[in-house]
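**Q** I would like to see how this sequence folds:
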Amino acid sequence: MSDRDTRHQQAMQKLKAHVDEKVAAATEQRGLLLVFTGNGKGKTTAAWGTVTRALGYGYKVGVVQFIKGQWECGEREQLVEDPNLEVAIMGTGFTWETQNRETDTAACREVWAEAERMLADPEVFLVVLDEITYMLKFGYLDIETVKRALENRPPEQSVIVTGRNAHRELLALADTVTEMQEVRHAFNSGVQARRGIDF
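**A** The predicted model follows:
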């Protein structure tokens, strides 16, 4: 065995020991709160990937879309026939299109009632609150209401929150926080959003 191969084997043995130690230390079993935030692309896509994973195991999943629900969504189109998936969509779509705080707030609270029902249901394994961060930022929902629902959910239920500028109290409450960082985005160079790639 060459010196390089020996060094590689030693490094991999060390890595395996480290990973095995972390796996052995992870003994707690419960639902998680995950936050996908940041200015980069892929937050909703990552959430739908996890939805697909949960559905693949036969778990019940609820998805609440607060902003992009009126838009085409390839993932939703593919999965919507799954009997274990329930999707609730905010009726107004993009708030910057409606520009009406009163109707947007009413639409938000209407779909939030669906989210609260899902968050209280022990049969629902995963709930996705897609783009809910905007609802908090714009004041359509208050953070205490959202925190209360998250803190009182069934212990085995996991929740994914997506959207830019996640509220600091959501970040503090979360088990896992992933920040998508934009390095470059084609849209900023005048390239249109592409069906099948961006939505």
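**Q** Going by C-alpha atoms from here, please, whenever you check contacts or count neighbours.
**A** OK.
**Q** neighbours around Phe66, how many?
**A** A total of 29 residues lie near Phe66 under the criterion other C-alpha atoms under 10 Å.
**Q** In contact with the closest residue to it other than its chain neighbours: list those residues for me.
**A** Once flanking residues are discounted, Phe66 sits nearest to Met90: 5.1 Å by C-alpha to C-alpha, 6 or more residues apart in numbering. By C-alpha atoms under 8 Å, 6 or more residues apart in numbering, Met90 lies in contact with Val64, Gln65, Phe66, Ile67, Gly69, Gln70, Ala107, Cys108, Glu110, Val111.
**Q** give me that answer again for 7 Å
**A** Gln65, Phe66, Ile67, Gly69, Ala107, Cys108, Val111 (C-alpha atoms under 7 Å, 6 or more residues apart in numbering).
**Q** Return the closest of those residues with respect to Gln29.
**A** Using C-alpha to C-alpha, Gln65 comes nearest to Gln29 of these, at 27.8 Å.
**Q** which one of the contacts of Met90 has the most neighbours?
**A** Most surrounded of these: other C-alpha under 10 Å gives Phe66, at 29 neighbours.
**Q** residues contacting that one?
**A** Contacts of Phe66 by C-alpha under 7 Å, 6+ apart are Ile89, Met90, Cys108, Asp130, Glu131, Ile132.
**Q** Let's compare: structure for the following, please.
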Amino acid sequence: MTQPDPATPSQTAEDLARHAQKMAKKKAARDRMMETKTGEKGLIIVHTGPGKGKSSSGFGMIMRCIAHGMPSGVVQFIKGAWDTGERTLLTTHFAEICQFHAMGEGFTWETQDKARDIAMAQAGWAKAQQMIRDPAIRMVLLDEINIAFRYGYLDVAEVLAFLKAEKPPMTHVVLTGRGAPEALVEAADLVTEMTQVKHPFKSGIKAQAGVEF
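**A** Below you'll find the model as predicted:
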């Protein structure tokens, strides 16, 4: 016969009743809070920080939109030369509901051509503006645009002015990349900073399919 774990105290009827009462109070407080949350709006969402997961989270949101039948779009500003899993998935299975534009050619130390990098970033932003202006497109992911800001390929003030003036009220715009400018963080509705606790790259493990791309 299996003996109870001595480290796990047995639950008496009194214990269970206290737990039920505590959860009932928590649910009542939660319900009261949720009653005040009735608004909806298109959000400016920023994923930044040194940790992994910024683009992955953005693409997760795109997949949610697709699942809800919400048209969406993606512009990749830096990773455009990469053969990524998300790019293959979206262009081969969901092209009718999600536009995908890979506008970058790699990080600046790979291209070694700043003028071309700037031109590609500007072309990517022009494509992004077209999609954002279209109220039928409910979410636009600007993947690694924060890197374009950091290297001076795009002007964050110009981007924010456009979003304020021309973004339809119910359109969500997601901007990813480490080092998000302070002005963007200040203007955003939702900001998440990914922290890095441990990464295999520091142990000599290269980027792997299914994990990084």
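**Q** With secondary structure as extra columns, can I get the contacts of Phe66 of the first structure in a markdown table?
**A** Shown next, in a markdown table, are the contacts of Phe66 of the first structure (DSSP: H, G, I helix; E, B strand; the rest coil):
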| residue | secondary structure |
| --- | --- |
| Ile89 | strand |
| Met90 | coil |
| Cys108 | helix |
| Asp130 | strand |
| Glu131 | coil |
| Ile132 | helix |
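**Q** for the first structure, which helix is longest?
**A** helix 3-25 (DSSP state H).
**Q** For the residue nearest the centre of the first structure, give me its contacts.
**A** Nearest residue to the geometric centre of the first structure (C-alpha atoms, centre = their mean): Ile160, 3.5 Å. Contact partners of Ile160 of the first structure, counting by C-alpha under 7 Å, 6+ apart, are Leu33, Leu34, Val35, Ala47, Val127, Val128, Leu129.
**Q** Kindly report the same for Leu160 of the second structure.
**A** Applying C-alpha under 7 Å, 6+ apart to Leu160 of the second structure gives no contacts.
**Q** helix or strand for the residue in the first structure that it lines up against, which one?
**A** In the first structure, Leu160 of the second structure lines up with Lys147, judged by TM-score structural alignment. Applying DSSP states H and E as the criterion places Lys147 of the first structure in helix 143-151.
**Q** before we move on, what about Val174 of the second structure?
**A** According to DSSP H and E, Val174 of the second structure maps onto strand 172-176.
**Q** which residues in the first structure does that strand align to?
**A** Counting by TM-score structural alignment, strand 172-176 of the second structure lines up with residues 158-162 of the first structure.
**Q** Then stretch 111-127 of the second structure?
**A** The aligned range for stretch 111-127 of the second structure in the first structure is 98-114, by TM-score structural alignment.
**Q** What are the buried residues along that stretch?
**A** Buried residues in stretch 98-114 of the first structure, counted by 16 or more other C-alpha atoms under 10 Å: Asp104, Thr105, Ala107, Cys108, Arg109, Val111, Trp112, Glu114.
**Q** same deal with stretch 35-53 of the first structure?
**A** 35-38, 41-45, 47-48, 50-52.
**Q** Same question for stretch 89-102 of the second structure.
**A** Quick answer for stretch 89-102 of the second structure (16+ other C-alpha under 10 Å): Leu90, Phe94, Ile97, Cys98, Gln99, Phe100, His101, Ala102.
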